[in-house]
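**Student:** I would like to see how this sequence folds:
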Amino acid sequence: MERDVDCWLTDMDGVLVHENKAIPGAAELINQWREKKKPFLVLTNNSIYTPRDLSARLARSGIEVPEEQLWTSALATAAFLKDQSPGGSAFIIGEAGITTAMHEAGFVMTDTDPDYVVLGETRTYSFEAITRAIRLINAGARFIVTNPDVTSPSQEGPLPATGAVAALITSATKREPYVVGKPNPMMFRSALNKLGAHSMRTGMIGDRMDTDVVAGIEAGLHTVLVLTGIADHSEVERYPFRPKEILDSVADLLEDNQQTQSAKKEQDSNKKSDSK
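**Tutor:** Sure thing, here's the model as predicted:
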């Protein structure tokens, strides 16, 4: 590793879990961080669930992450808006993840002359709620979106997600939203603020070049791409930027594996020296 990393941010889906099953090495890495008392947060762009929901979901996969160490696009959105307009009001489209976060940030939820229209993710977008959002934005409410993902996975296939519904609202209002979640580095900066961490000593582990890696670079983090999710080596070559490290999986960050790899490199180096 090119620089010492004292704190870690890691994406969840494709890095720690895949289809609700733990990726080999993920539980052990979380345990390693907890035993070494390394500050960390598990990040997700999904704004449907509360940290408590996500902690329970990870526990069912065999990964123990306390709810206070989960950071969602909903929490990042609520933190951003609390800083922008303390005690403000919002009309919210979304589920418990965003409504709970906004409530805890001190916002009043209303459909009458709100400061903001906040669009989060839900599996049941209401045409009536979208129509109300369009009218409120046209009347002057500022348009905020938790994350830009245009589809979300389901067992039956892709579902339209926040970014797709945001595009519909933008088309009807001619107003572009401010999007808080990845690839906006705001998501990482708010996570760093929660940890009280410095970017120069923090690493970001992700499985996507177009969100995790680019946002990590823009936030000044040590970026690690793992190949257990979306990206592969050919995907990396498509982009004009690169992560600091490319690993097969998070298992490569376990100390026992790193020591084994270091020993192997030393042996290889000695063999080359002996052959000269």
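
**Student:** Could you use CA atoms for every contact and neighbour count after this?
**Tutor:** Will do.

**Student:** so where do the helices sit in the protein?
**Tutor:** For the chain, the helices defined by DSSP state H cover 26-35, 51-60, 73-84, 96-104, 127-138, 162-173, 186-195, 214-218, 233-237, 255-275.

**Student:** Here is the second sequence; please produce its structure so I can put it next to the first one:
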Amino acid sequence: MQAAGPLTVTRLEGGLADAYAAVLCDLDGCLVSGATALPGAVDFARSCGPRLWIVSNNSSDTAASLSDRLATLGFDIPPERILLAGEQALRDIADRRPGARIYLAASGRLEALARSLGLSPVTLMADVALLARDPDFGLVRLSQLVRVLAGGAELVVANPDLVHPGADGLPEPETGALLASLAACWPDLTYQTVGKPQTALLSEAMRRAGVEAAEALFVGDNPLTDGIAAQRAGIAFLHVLPPVLAAPGPTKGD
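**Tutor:** You can find the predicted model right below:
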């Protein structure tokens, strides 16, 4: 079923996605805020059951670690139905460049995953560099990254998001903010991104689910990443408004 236009809601609840064979859903701002499940989100996930796929620009977790974390909040979503920008970026690199020397500006979870995929983390002379949401990013990491790029390393950026909504409603810096600092040092920076608004994560979710675009719904809170990705993929889009912007009742978007 293809919607005539994006539907806007203030919160998720059971039954909203009953008409779709697959429900692709963003994480922060839709299902959770920080370490808290958003109102109605657990019921929404239960109503979707195995039709629900997490498609997120998260570049700190792996599917396995996120599945475990969501379970503590009442969600039952196995790793096989979770697609994350950081993890997918590493898997793409491992497929394209087996055994590559990789510079990681990323979390410890992604470093462990890189090693398990046969990649070799290094701090100099890298073949490729991955910029993800690195909790230890600072001047030292920024300087190292500039040097490996000057040495000819390919740059892959997990996602372009500048921020994501924090548990207190304030913005939390994201990978795109780190990218902006790198671009300030290296103005002619060239790179490729994996996360939304690119469609790779959505396409992979639909492939795994065995559905066509007309049978899928994408649920997201950011029209500049989620909305554009859904439009590019030809998928109906359900826009979840941030609480501060929420207006009463569902309304059709223009």
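
**Student:** Make a markdown table out of the helices of structure 1 and add mean neighbour count.
**Tutor:** Formatted as a markdown table, the helices of structure 1 follow (neighbours: other C-alpha atoms under 10 Å):
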| stretch | mean neighbour count |
| --- | --- |
| helix 26-35 | 17 |
| helix 51-60 | 18 |
| helix 73-84 | 23 |
| helix 96-104 | 21 |
| helix 127-138 | 16 |
| helix 162-173 | 18 |
| helix 186-195 | 20 |
| helix 214-218 | 21 |
| helix 233-237 | 11 |
| helix 255-275 | 11 |
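
**Student:** To D6 of structure 1, which of those helices lies closest?
**Tutor:** Nearest of the helices of structure 1 to D6 of structure 1, taken as C-alpha to C-alpha: helix 26-35 at 9.8 Å.

**Student:** Okay, angle between that closest one and helix 51-60 too, please.
**Tutor:** With axes from the mean of the first three to the mean of the last three C-alpha atoms, to 10 degrees as the basis, helix 26-35 of structure 1 and helix 51-60 are set at 120 degrees to each other.

**Student:** Distance to I246 of structure 1 for the helices of structure 1 - can I get that in a markdown table?
**Tutor:** Below are the helices of structure 1 laid out as a markdown table (distance: least, C-alpha to C-alpha, whole Å):
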| stretch | distance to I246 of structure 1 |
| --- | --- |
| helix 26-35 | 16 |
| helix 51-60 | 24 |
| helix 73-84 | 25 |
| helix 96-104 | 32 |
| helix 127-138 | 41 |
| helix 162-173 | 28 |
| helix 186-195 | 20 |
| helix 214-218 | 14 |
| helix 233-237 | 9 |
| helix 255-275 | 14 |
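
**Student:** what's the closest of the ones you listed to I205 of structure 1?
**Tutor:** helix 214-218 (8.7 Å).

**Student:** Tell me the residues of structure 2 aligned with the closest one.
**Tutor:** Here helix 214-218 of structure 1 aligns to structure 2 at residues 228-232, judged by TM-score structural alignment.

**Student:** Mean deviation, that stretch versus structure 1?
**Tutor:** If you overlay the two and look at stretch 228-232 of structure 2, the average distance to its match in structure 1 is 0.7 Å (mean C-alpha distance after the TM-score superposition for structure 1).

**Student:** got the contact list for whichever residue in structure 2 pairs up with D113 of structure 1?
**Tutor:** Under the alignment by TM-score structural alignment, D113 of structure 1 pairs with M125 in structure 2. Neighbouring residues of M125 of structure 2 by C-alpha atoms under 8 Å, 6 or more residues apart in numbering: 101, 148, 151, 153.

**Student:** Correct me if wrong: the second one contacts R141.
**Tutor:** Yep, that's V148 of structure 2 we're talking about. No - using C-alpha atoms under 8 Å, V148 of structure 2 is not in contact with R141; the gap is 10.7 Å.
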